[in-house]
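> This is a predicted model, with the sequence first.
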Amino acid sequence: MQPFVIAIAGPSGSGKSLFAETLCAELRRDAPQLDVVLIKEDAYYRDQSHVALEDREKVNYDHPEAIEQDLLASHLRSLSAGQPVESPMYDYTVHNRRQETVGIEPAPVIIVEGILLLTHRALREACHIKFYMDTPLDICLLRRMARDVKERGRSLDSVTDQYQESVRPMYHEFIKPSVRHADMVITRGGRNRVALDIVRNMLLSVFQSEEKT
């Protein structure tokens, strides 16, 4: 069965991860025979082993150049061709890739989520359908603050400084304009029950049709 690749993009804190994880869980619940793989664009932040920690902290992680998008696009093409890949792993506490990788096997449904997916042509072309999470920026900021302080060991001052210096400018320069490449815009974040039902039912319908042919 030809893999179906879904992109879920949008600003940091928009609800992408929650939407993607909920969609995965519900597809596995409703179609146990249907393998689903979730890939996070964040794992593809560039290796910075050659850069001192204090300099890594100054990198603009919301710029497309911070992510190895060509590698991610190559991995999506390989998975679509039925070939396994070794995905990098990223450690936010040291702003660098881990030495180990994680093996990803091809699956009928591949969901990839990240802030900059729709800014890269090869990534867009590797996906069959593209969603954009359209959440107000002030809500995204509050969510990002809570996440980075609690889960990533950041100080509130560092999160605020990063937001002002790079997150907000990069949102307006790259992320927000990429909405024009989306096939569907989803509002109200990752708990949008109607949107989740529509996407889940669409995918179930597609693969039920495939199984009958």
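Received, thanks. Please read all numbers here as calculations on a predicted model, not as lab measurements.
> alpha carbons only for contacts and neighbour counts from here, please
Noted.
> Against residue 16, how distant is the closest residue to residue 188 other than its chain neighbours?
Nearest residue to residue 188 in three dimensions, chain neighbours excluded: residue 135, at 6.2 Å (CA to CA, 6 or more residues apart in numbering). Plainly put, residue 135 is 10 Å away from residue 16 if you go by CA to CA, to the nearest Å.
> Which one of these two is surrounded by more residues?
Shown here are residue 135 and residue 16; by other CA atoms under 10 Å, residue 16 has more neighbours (29 against 20).
> what's the more buried one in contact with, if anything?
The contact partners of residue 16, taken as CA atoms under 8 Å, 6 or more residues apart in numbering, are 8, 9, 10, 113, 114, 133, 189, 190.
> let's bring in a second one:
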Amino acid sequence: MAYGNYAYLFVDFPFGYKHKSIKAIIDKVIYVKTPLDICFARRLLRDFKDETSSSIKSMTEHYLNFGRSIFIDYENFVIQEVDLIVDGTLAINTNIEIIKNNLL
């Protein structure tokens, strides 16, 4: 099935096949598995570059006390029904090639 001028349509959307209202129109679910320490560091660099140390400390405490377990539960829930898992520590171009090779 083609989508307009494109053979593929990629959507960054949580839950994949677990989301019942769109499950029927999903052809493939690709999960980018990235260690939580890398996710955390990327978020710090992206969202907290201009924040105070107090703000960063507060967010870190919230993540350790509350958020981390939610991310772990989410991954365990979603990863049960995926078609492909790619390594989030690899270069983007490497993952693009892996995805292209698995879509053909």
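Structure's in. What do you need? Note that the structure is predicted; figures quoted are calculated from it, not measured.
> Now do the end-to-end distance for stretch 141-159 of the first structure.
Between the opening and closing residues of stretch 141-159 of the first structure lies a distance of 9 Å (CA to CA).
> Now the aligned partner of residue 132 of the first structure in the second structure: which helix or strand?
Taking TM-score structural alignment for the superposition, residue 132 of the first structure sits opposite residue 31 in the second structure. When secondary structure is defined using DSSP states H and E, the element that contains residue 31 of the second structure is strand 30-33.
> what does that strand contact?
Contact with strand 30-33 of the second structure is made by 79, 82, 83, 84, 85, 86, 87, 88, as judged by CA under 8 Å, 6+ apart.
> rerun at 7 Å
Residues lying outside strand 30-33 of the second structure but in contact with it, judged by CA atoms under 7 Å, 6 or more residues apart in numbering, are 82, 83, 84, 85, 86, 87, 88.
> can you pull the contacts of the second one?
Contacts here follow CA under 7 Å, 6+ apart; on that basis residue 83 of the second structure touches 28, 29, 30.
> quick one: which of these has the most company?
residue 29 (20 neighbours).
> Please point out which parts of stretch 137-145 of the first structure sit buried.
Neighbour counts using 16 or more other CA atoms under 10 Å place 140, 141, 144, 145 of stretch 137-145 of the first structure among the buried residues.
> same for the lengthiest helix in the first structure, what does it pack against?
When secondary structure is assigned using DSSP state H, the longest helix within the first structure turns out to be helix 193-212. Applying 3 or more CA pairs under 7 Å, 6 or more residues apart in numbering; DSSP states H and E, we find helix 193-212 of the first structure packed against helix 16-30.
> Thanks again, I'm all set now.
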